[in-house]
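In: whatever this is, show me its structure:
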Amino acid sequence: MKTFLLCFVLPLVAGKNLLPFRRTSAPRFPRSHGTIGARGTKRGTVDLSDYHDLLYIANVTVGSSTYPVQLDSGSSDLVIFSTVSGATTSSLTVNITYGTGYAYGSISNASVAFGGLTVSQQALLASTSFSDPVTSLGAEGILGLGTHVSMSIPRFPIAGEAGVVVSFTTQFAQTPTEPNFITFALTRSEDATALDQGGFTIGVIDPAYTNVQSTNAISTWPVSNPDRWSILLDAYELSNGTVPVSSSVTNVPSGKAVLLLDTGTSYMYAPSAMVTAVYGNIKGAQFDSSAAQWNVPYLVVQSLSDSTKCVGSIVPQDLAAGGGEFDILAGDVFLRNVYTVFDFGDFASQSNLTMGNPYVKLLSTTNITAASLEFDKLRVHCLPYFKRTNDPHTGTTLPKSGPHQFLGSCT
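Out: Just a heads-up that it's a prediction; the model follows:
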């Protein structure tokens, strides 16, 4: 079983441009459920939007309307934060809880079109009672892209018909001659005001990242029927060497940790000891116990005198405490440094439609030397901008001189 070694390079800035993003700002925490798919034969590329590197959005047509939704590999249901025009509504209700909120409402059936795929009768949650930060950041729903195992929306009858919960696993099983994967290329903006670029594909490898096909497949954990896109971590590597890991998750092999790959989470969450090892040797870095976060000098690779700080985007949190399902949550701050393939499993043959176990492929998109030089250049360039403009998180004016924090990603 192939596992994974995680390398930390601080600071990290890199990424190739694919498709336009609109960027949004709010930290995301682990969601509790994960998948939605579609039925059809045409697959391809989907335009994404992103704002401040913290939320990735694509348009999905549900019923007779189009909604901007967050693409979330850490959950497994389609949720729209409103009633859906053209949908058939059942008397059944469901409550889906997330790490940062919830969505409650009636289960509905509607046609769904996304990325060239169309489902004529997709079960979804049309929520009229909800609380989630993404609603204030441009998203009108959440499209779960996880495995089918952890779906929250049950199958149900409407007008004598069997309701259909269609996952990507179901979709791929109906078109066995086509590839069974989705991909993400999440990148970052090259300056404080520019639109970011990136892409999401279904069954297609972006030409810029074809080398991912020669990388080893990384098994999920568990290997069969995982309810999340979790993999096993062998160790993590810092500038001063490789650090072993252990897990608080039940039945995980010795010397491994469980790492969840989640596009619906902005930051990275890891055990306190691991985060201290990452930031503790950076000159000038300090842990703010009141906010439970590390503050890192803004110009960490510069020999300039400036008191501006970045909030470290690797956050200490013991996720597996109390019987959790993973030790490390690798959100967008990590995923922007790799091209990610989520494969739902290969078929044994065209005549044998038994789908194999799902797996992940990762291709590094970060050149360490180039990243350091780019960080140096961009932080010097952006510093005057942050001193004279509003804080993008709070809307308050930053002081033109003196110490302050830019509440953003340092990786």
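In: use CA for all of it now, contacts and neighbours both
Out: Will do.
In: now the strand or helix carrying Leu232: buried residues?
Out: Element membership for Leu232, per DSSP states H and E: strand 230-238. For strand 230-238, a neighbour-count test (16 or more other C-alpha atoms under 10 Å) marks Ser230, Ile231, Leu232, Leu233, Asp234, Ala235, Tyr236 as buried.
In: one more to put side by side:
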Amino acid sequence: MRSSFLVPFSLLVLLDGISATRLALQGRASPELPALLRRGMLSGQVTSLNDSGNINHYANISLNGKTYETAIDTGSSDLFVTSAVPNATDEHYNATISYASGGATGEVKAATLEFAGFEIPDQFYIEAQNISSGFAGTGGLIGLGPSQGSVVRLEGNSSAADTPLDRIFRQNTSTPNYLSVLLGRSDDPDDPYPGDLTIGEPLQNYTDILKQPRLNVTVSSVNEFQHWQTLLDKNGIIGPDGKAIPITSQVNHSIDPSRATVIFDTGFTLPQVPGYVAKAIYGGVNGSYLYNISGIGEIWILPCNEEVNATFLFAGVQYPIHPLDLNFGKGELTGVVPNGAEMCVGAFQPFSFDPRINDEVIYDMILGMAFLRNAYLLVDLGDFIDGSNSTTAAPYIQLLSVTNATEASQEFAQQRQNGTSAGDLNASDALETDSSSLITTHTVTKSTIKMAAWVIAVIVAAVVVAFLLLGICCFCICRKRGKRSKGAATSAWPAAVPVWSAAPPSYRSLQDPLAAPQAHDEMHKNPNSAPAVYAPEQQYNTVWDRHV
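Out: You can find the predicted model right below:
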């Protein structure tokens, strides 16, 4: 969870069940968290990405036998708890983790950690005396990111201060050095935010992930800002028009400047992409426009029933994104969508990246939950584990697509369009609005005019067809009567045809969206400071399409 910001939605994890290597994840809403955070919070000296927003996911861990419900995050690397651990050992130094709207500060101590079936003695952690409001009411957070980003390890300057994940793999040498994450969707109101996290083995029904291309984890030019990151293919996003979006990397010292550096982070719900990429995805959508939120920045707003399609490419493999993960519901995003507007939010949000450390740009995109719902993620730590020798393989990432594009389109139509697809409609207009104006009504766009003309044309055609059918019926009746009359030379055509009259049908705009689904907030760490298994082919009914 390093770095952070934006129309934030969180992704941290509740332990639903536990086995030796697998955590079944479940989320729940937290009403205490703020709707939005300044995007500018990515600037400064925050070292970790952290998302503690409206949707919180937790896992139960224990320290010296005391249970803590802690947030789980692949974007940060440290463990902290919010209350005292019994009989803990004081390590005699303090540590601070900086977050977008606060952080966690406290004494570093050691205790026996139990996590995901593993027991790690003398695990270093922060016993936080001061925490940000986003973590109020929680037990803390356990980070599963690269150890290079660990503040506890940096300040402790000893392998004894290694991260929980490093300690697990160093202590259990027969366990493969990887973790995997699958985020999903559910119709179960008691478990609307499912997911799975494994350590050392893949999920049973998704073992094909081990056959997928290995994507090298790229090394950050700033060591403490290392993430689980790799390179997207060159121009590796196919937009709604079926064409590749031209992409230019801003990352300094990239091994391939023609390819974007992307971070995979469960802590981000809404992926963050360059503004021109977001425009290529949403700018041509009927009725879409940029909405500028004072102090936050611009976000894309669009009708809830507009299908949007995009596909990402890694090592030549396509990863289609479900339309419901591209078009998020308004829900409880108060202050995001203008009051009274039945509109939704473009999930892949524009961001002007300026996370510079010593003039270094360290990544181009952050792919969070809206992407990870569509790709099962496996990260092999390789020689990123502290103490690894020269024979240890380099770290890599594997992705397995879990979304069928055709089925996804049908599911979107069922959820948002009453079974009728409107994904092929394109608009030439995109309305840009300024933060100084609060939009409560919208100007009629070309697409609306086109639809009104289309409705009129259908009505006219129906009247013409009715006249023709009436004429044919009259002709047939008269002909039949003529045949029954002896000596009749010809059939009689009716002298007059009754005029067709009917009240015009009531007009209901084709743009009327369904009830907007619930969306959620998130808070992320700024990067610049010091599934129970479920089948992807099941009915796609996300939490965004239902109030919880």
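In: before we move on, the earlier item: how far away from the center of its chain is the strand holding Leu232 of the first structure?
Out: 18 Å (C-alpha atoms, centre = their mean, to the nearest Å).
In: following it, which helix or strand shows up next?
Out: On the C-terminal side of strand 230-238 of the first structure, the closest following helix or strand by DSSP H and E is strand 241-244.
In: if we can go back for a sec, helices or strands next to the strand holding Leu232 of the first structure in the packing?
Out: Counting contacts by 3 or more C-alpha pairs under 8 Å, 6 or more residues apart in numbering; DSSP states H and E, strand 230-238 of the first structure is packed against strand 4-7, strand 218-219, strand 241-244, strand 257-261.
In: what's the closest of those strands to Lys387 of the first structure?
Out: Ranking these by proximity to Lys387 of the first structure (C-alpha to C-alpha) places strand 4-7 first, at 32.0 Å.
In: so that closest one aligns onto which residues of the second structure?
Out: With TM-score structural alignment applied, strand 4-7 of the first structure matches no range in the second structure.
In: same question, stretch 366-377 of the first structure
Out: With TM-score structural alignment as the criterion, stretch 366-377 of the first structure aligns to 403-414.
In: would you mind listing the buried residues in the matching stretch?
Out: So, applying 16+ other C-alpha under 10 Å, buried residues of stretch 403-414 of the second structure: Thr403, Ala405, Ala408, Ser409, Gln410, Glu411, Phe412, Ala413.
In: gap between Ala103 of the first structure and Ala126 of the first structure?
Out: With distances taken as C-alpha to C-alpha, to the nearest Å, Ala103 of the first structure is found 9 Å from Ala126 of the first structure.
In: neighbour count winner among those two?
Out: Neighbours per residue, other C-alpha atoms under 10 Å: of Ala103 of the first structure and Ala126, the larger number sits with Ala126, 26 against 21.
In: where does that one sit: helix, strand or coil?
Out: strand (DSSP: H, G, I helix; E, B strand; the rest coil).
In: residue in the second structure matching Ser32 of the first structure?
Out: Using TM-score structural alignment, the partner of Ser32 of the first structure in the second structure is Thr47.
In: for the helix ranked longest in the second structure, buried residues please.
Out: Longest helix in the second structure by number of residues (criterion: DSSP state H): helix 446-484. Going by neighbour count (16+ other C-alpha under 10 Å), the buried part of helix 446-484 of the second structure is Ser447, Thr448, Cys474, Gly482.
In: gap between the spatially closest residue to Glu91 of the second structure that is not a sequence neighbour and Pro86 of the second structure?
Out: Distance criterion C-alpha to C-alpha, 6 or more residues apart in numbering; nearest residue to Glu91 of the second structure, sequence neighbours excluded, is Lys109 at 5.1 Å. Separation of Lys109 of the second structure from Pro86 of the second structure (C-alpha to C-alpha): 11 Å.
In: also Ile366 of the second structure?
Out: Distance, Ile366 of the second structure to Pro86 of the second structure, using C-alpha to C-alpha: 38 Å.
In: mind checking which of the two has more residues around it?
Out: Legend: neighbour count by other C-alpha under 10 Å for Ile366 of the second structure and Pro86, higher for Ile366 (26 against 11).
In: export the helices and strands packed on strand 230-238 of the first structure to JSON lines and tack on distance to Phe168 of the first structure?
Out: Listed next are these as JSON lines, based on distance: least, C-alpha to C-alpha, whole Å:
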{"stretch": "strand 4-7", "distance to Phe168 of the first structure": "25"}
{"stretch": "strand 218-219", "distance to Phe168 of the first structure": "18"}
{"stretch": "strand 241-244", "distance to Phe168 of the first structure": "35"}
{"stretch": "strand 257-261", "distance to Phe168 of the first structure": "17"}
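In: can you tell me which helix in the first structure is longest?
Out: Every helix in the first structure considered (DSSP H), the longest is helix 368-388.
In: can you find the partner of Arg65 of the first structure in the second structure?
Out: Arg isn't right for residue 65 of the first structure; it's Ser. Ser65 of the first structure maps onto Lys66 of the second structure when the alignment is built from TM-score structural alignment.
In: so who does the closest residue to that match other than its chain neighbours touch?
Out: Using C-alpha to C-alpha, 6+ apart and skipping residues adjacent in sequence, the residue nearest Lys66 of the second structure is Val85, 6.9 Å away. Applying C-alpha atoms under 8 Å, 6 or more residues apart in numbering to Val85 of the second structure gives the contacts Leu63, Asn64, Lys66, Ala111, Glu127.
In: before we move on, the earlier item: distance from the helix or strand that the longest helix of the first structure is followed by to the middle of the chain?
Out: Going down the chain from helix 368-388 of the first structure, the next helix or strand is strand 405-406, by DSSP H and E. For strand 405-406 of the first structure, the separation from the chain centroid amounts to 24 Å (computed by C-alpha atoms, centre = their mean).
In: list of residues touching strand 405-406 of the first structure?
Out: Outside strand 405-406 of the first structure, the residues touching it (C-alpha under 8 Å, 6+ apart) are Thr308, Lys309, Cys310, Val311, Phe386, Asp391.
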